[in-house]
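1. next one to model:
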Amino acid sequence: MSSKSMDRWLPCQGYCEMAGSANFFLSLDRCVVLVHGPRWCSSIAAAEMAGIEKKYEKQFYCSEVKQQNLVFGAADELIDALHEIENEQHPSLIALLTSCSMSLIGDDLEGICRSADISCPVLTLDSGGLRGQFMMGYEKGLIRFLEDLPFAPVEKEPGTVNIIGWSTAYPLWEGNLREIRRLLSLIGIQVNVVLGEDGLSLEKAAELKKASLNLVLYPELGEKAARWLEENRGMDYADLPLPYGLQGTRKWLGKVADLLGMIPDFSGIDREMGRRQEQIDLAVIRMKWNNRILQFGDIYACLTKGMAESLIPTLRKEFPDPGVIHLRIEEPGEVHTEGTVPWEPFEPVNVPKGELALVLGNSNTRNEAANFGRIIYRNFLMPQVSLGVPEKCYAGMKGWQIFMSDIIADVYTLAYMNRKE
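-> Take a look at the predicted model:
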């Protein structure tokens, strides 16, 4: 196996398994995360979470174990940290996560927590980041939460869905969720619980069984949890990755309706699709009329499997004149997406004169692609460095028009920069 293929397993690269678990728990209302480990390890994850949502910084604690604790244990430090959290935060839940070093020691965390006599529930999770990535940790945290969740005795409501596996660490999470809710409501489908949405209360999460169907929009985050709910709570689920594009979204909505046994009125959706398509077509035609405009070339995408399953077909069908699509899947395991060319890590992007390349991924992807004067970049993965706008989205029908508007604006900018060629 090449050294490149092993890079993802190196420790402390950021967004590790512990950070993934922390991200899910921090999204819960009045939940506090306690990292059982050294300060330096906790600081990395805390800084990443604060970059996602500033308020998460105040929900993040560390037991601050020292070198001697790696030999003799850190029960006293852990108990002190639990009492500090209880006195300062009065939380609804404490998620106790172990760092890599403390995972090796094997302290009896549940026994220590019982002896601390904390008034709120304390949920323990071995989340040592040496084993995997953010997505693995998120999955583990979500399933661990469901295992202890006291499900409320509620009646199932027709035409209602849960979304399993959402993340505030993903770009445009808030705007994308608003767009999904809006589109579903237009055809009479209501969203009940979104596991991973910021501010979700424990009481609302307990009403999961009110929904008729669990939707997994990010399989890398929610598929295992949805399967757990099916096996242990008898809840049906469907993997339907987050929709992109006008036609892609219309098709996605039809699938959701079919799974719920509904025959909704799509006339409003179809009118909106036609109106947005007309506006996009006009902008693309005007762009092509201007002979100074550079042509679109190849597309380089670094995505999760779920994103690729939805976004790649949309790029082929709805993006203007796409070239070859180069794809790298950002999660463990072998994944083949038909019609794409593998893109190896740190492979430079060679953009022919007179063309532009489209790069989709994260800030690391942008940097490795280089060739800044001929690349249009959009963020689809964390980490990201940007000022978030809650209303902005790339998913759904509204999102596709925003995406195309951003791309076209960048084309004009780069055309101006390259006007002497």
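2. C-alpha from now on. contacts and neighbour counts both.
-> Will do.
3. report all helices and strands that the helix or strand containing I280 contacts.
-> I280 belongs to helix 267-289 when assigned by DSSP states H and E. On a contact count with 3 or more Cα pairs under 8 Å, 6 or more residues apart in numbering; DSSP states H and E, helix 267-289 meets helix 173-186, helix 246-259, helix 396-417.
4. okay if I get those as CSV plus mean neighbour count?
-> Putting the helices and strands packed on helix 267-289 into CSV (neighbours: other Cα atoms under 10 Å) gives the following:
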stretch, mean neighbour count
helix 173-186, 19
helix 246-259, 18
helix 396-417, 18
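5. quick one: closest of the ones you listed to A283.
-> Across these, the minimum distance to A283, taken as Cα to Cα, is reached by helix 396-417, at 7.8 Å.
6. all helices of the stretch 301-421 of the chain, in order?
-> For the stretch 301-421 of the chain, the helices defined by DSSP state H, counting those that start in this stretch occupy 305-318, 363-369, 396-417.
7. looking at those helices, which is nearest to S267?
-> It's helix 396-417; of the helices of the stretch 301-421 of the chain, that one is closest to S267 (Cα to Cα) at 14.5 Å.
8. so which elements touch that closest one?
-> Applying 3+ Cα pairs under 8 Å, 6+ apart, one finds that helix 396-417 contacts helix 173-186, helix 246-259, helix 267-289, strand 375-379.
9. coming back round to it: is it possible to get a markdown table of the helices of the stretch 301-421 of the chain that adds distance to R276?
-> Putting the helices of the stretch 301-421 of the chain into a markdown table (distance: least, Cα to Cα, whole Å) gives the following:
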| stretch | distance to R276 |
| --- | --- |
| helix 305-318 | 12 |
| helix 363-369 | 29 |
| helix 396-417 | 7 |
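10. want to put them side by side, so please do this one too:
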Amino acid sequence: MEIPRITCSLFGAIKAAATLKNTVILVHGPRGCVYHINYILGLRGDRHIPVYCTGMDEHDVVFGAEERLRQAILDLDREKKPEIMVVLSCCASGIIGEDVENACRAARTRARVLHIEAGGFSGNFTDGYAKTLLSIVRELAEPVHEQRPGTVNLIGMLRAGPDLREIRDLLSLLDLRIGVVVPAGASCDQLKQIGSACLNIVICETSGLPTAEYLLQRFKTPYIRTVFPVGTALSREFLQKTASALGISPVPTLPDTSEKAGLLSRPPRIALFSGPTRALALGRFLSSQGIAPVLIVLDFETPLIEEIKTAAGSGCSVAVSPGWDAIEDLIRAHGIDILIGGLMERPIAATLNLPLIDVMHGSQRTAGATGGEAILTMIRNCMPH
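-> Next up, the predicted model:
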């Protein structure tokens, strides 16, 4: 038995597709699955599009509901007029073997209708992210005749808020423009031309690497995996790696900023809860400020585990997918002062009466020099004066 800390493939698929422009999401399944995902996304405060469902019931689970699905596709296409419609299977429709793909093909629509198998039993939310990104790009990318110099794509970036603006500003220092961000804010027309970029920058390896590999094979577009640019030093590294991949020289110098954790009366004992991409970036950033986390809790297994351990230093313990009770024990054992994480850590923070800094919220600024300073300010505000 367990208290689950990661959710299913369906959530990841919806979270990824919900950031696309002029898109409608339809889940072929019961109301409960969709209600709870809409509820969670609403709690997070992220801007997201409504998610519709066919409302499968007991009768449908026995006899199927393909005709209802086809009619729902037609109704949404007529009423909402989307450019893209993402139709997702879930556990219920997957278990009974409903031919969702056939219903999508049979419906005559103005929108591009994409079917993605997202049954919860098929994997966790990261599988849903990765599968959805790859499916969208594979279905919508069109042949291109030439690459556009000075154009790069960001692959595996779900945030379209201040972090994206910071990264866009960084790339502009190299006179680079972004062709498409997959999936955050991508339009159908942008996705059609995704093969015309001269470089793909993988922001999140877990969700973006399969898509980058596909684009390399289909369009011969090279890609790089680079650290997420939290703070000035990692922003410099981000620029240097991007410039090196494109043969750009010299690399503009980023001015030193006022980032400094030394104003703290004593180094806080920080527990960091994150997926691998942000754990690596935040671990390196905090270590550079002399406040390395003493505990990192990763959501899932990752090939980046050794990099994360190195980034945080020898004084940090790294736990992968521990149970809820084990997490509370680890926090107590390490004498933690501050939790850095997201929505999932709120109950733990409340139980242990610890401050929580939510850096996973889409409206939070964490990238660039200003993002680094914002994180340090929140840490300082959590410490006793």
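11. before we move on, back to that, in a markdown table: the helices and strands packed on helix 396-417 of structure 1, plus distance to N23 of structure 1.
-> Converted to a markdown table, these look like this (distance: least, Cα to Cα, whole Å):
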| stretch | distance to N23 of structure 1 |
| --- | --- |
| helix 173-186 | 13 |
| helix 246-259 | 28 |
| helix 267-289 | 34 |
| strand 375-379 | 19 |
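12. out of the helices of the stretch 301-421 of structure 1, which is closest to W40 of structure 1?
-> Shortest separation from W40 of structure 1 across the helices of the stretch 301-421 of structure 1 is recorded for helix 363-369, at 22.7 Å, computed as Cα to Cα.
13. next, the buried residues of the closest one.
-> Within helix 363-369 of structure 1, the residues that count as buried by 16 or more other Cα atoms under 10 Å are S363, T365, R366, A369.
14. again with stretch 129-138 of structure 1
-> By 16+ other Cα under 10 Å, the buried positions in stretch 129-138 of structure 1 come out as G129, L130, G132, Q133, F134, M135, M136, G137, Y138.
15. can I get the helices and strands packed on helix 267-289 of structure 1 in a markdown table with distance to E110 of structure 1?
-> Output for those, formatted as a markdown table (distance: least, Cα to Cα, whole Å):
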| stretch | distance to E110 of structure 1 |
| --- | --- |
| helix 173-186 | 34 |
| helix 246-259 | 41 |
| helix 396-417 | 44 |
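16. so which of the ones you listed gets nearest I112 of structure 1?
-> Taking Cα to Cα, helix 173-186 is the member of those nearest to I112 of structure 1, at 36.5 Å.
17. between the closest one and helix 396-417, how big is the angle?
-> Between helix 173-186 of structure 1 and helix 396-417, the angle comes out at 140 degrees (axes from the mean of the first three to the mean of the last three Cα atoms, to 10 degrees).
18. and the following helix or strand past helix 173-186 of structure 1 with helix 173-186, angle?
-> Next in sequence after helix 173-186 of structure 1, counting helices and strands by DSSP H and E, comes strand 190-195. Interaxial angle of strand 190-195 of structure 1 relative to helix 173-186 (the same axes, to 10 degrees): 150 degrees.
19. and strand 190-195 of structure 1, which stretch of structure 2?
-> Aligned using TM-score structural alignment, strand 190-195 of structure 1 spans residues 177-182 in structure 2.
20. the matching stretch against structure 1, how far on average?
-> For stretch 177-182 of structure 2, the mean deviation from structure 1 after alignment is 1.3 Å (mean Cα distance after the TM-score superposition for structure 1).
21. for that stretch, buried residues please.
-> Buried residues in stretch 177-182 of structure 2, counted by 16+ other Cα under 10 Å: R177, I178, G179, V180, V181, V182.
22. likewise stretch 284-303 of structure 1?
-> Under 16+ other Cα under 10 Å, the buried positions of stretch 284-303 of structure 1 are 287, 292-303.
23. thinking again about what came up before, farthest-separated two in the buried residues of stretch 129-138 of structure 1?
-> Counting by Cα to Cα, the most remote pair of the buried residues of stretch 129-138 of structure 1 is L130 and Y138, 14.6 Å apart.
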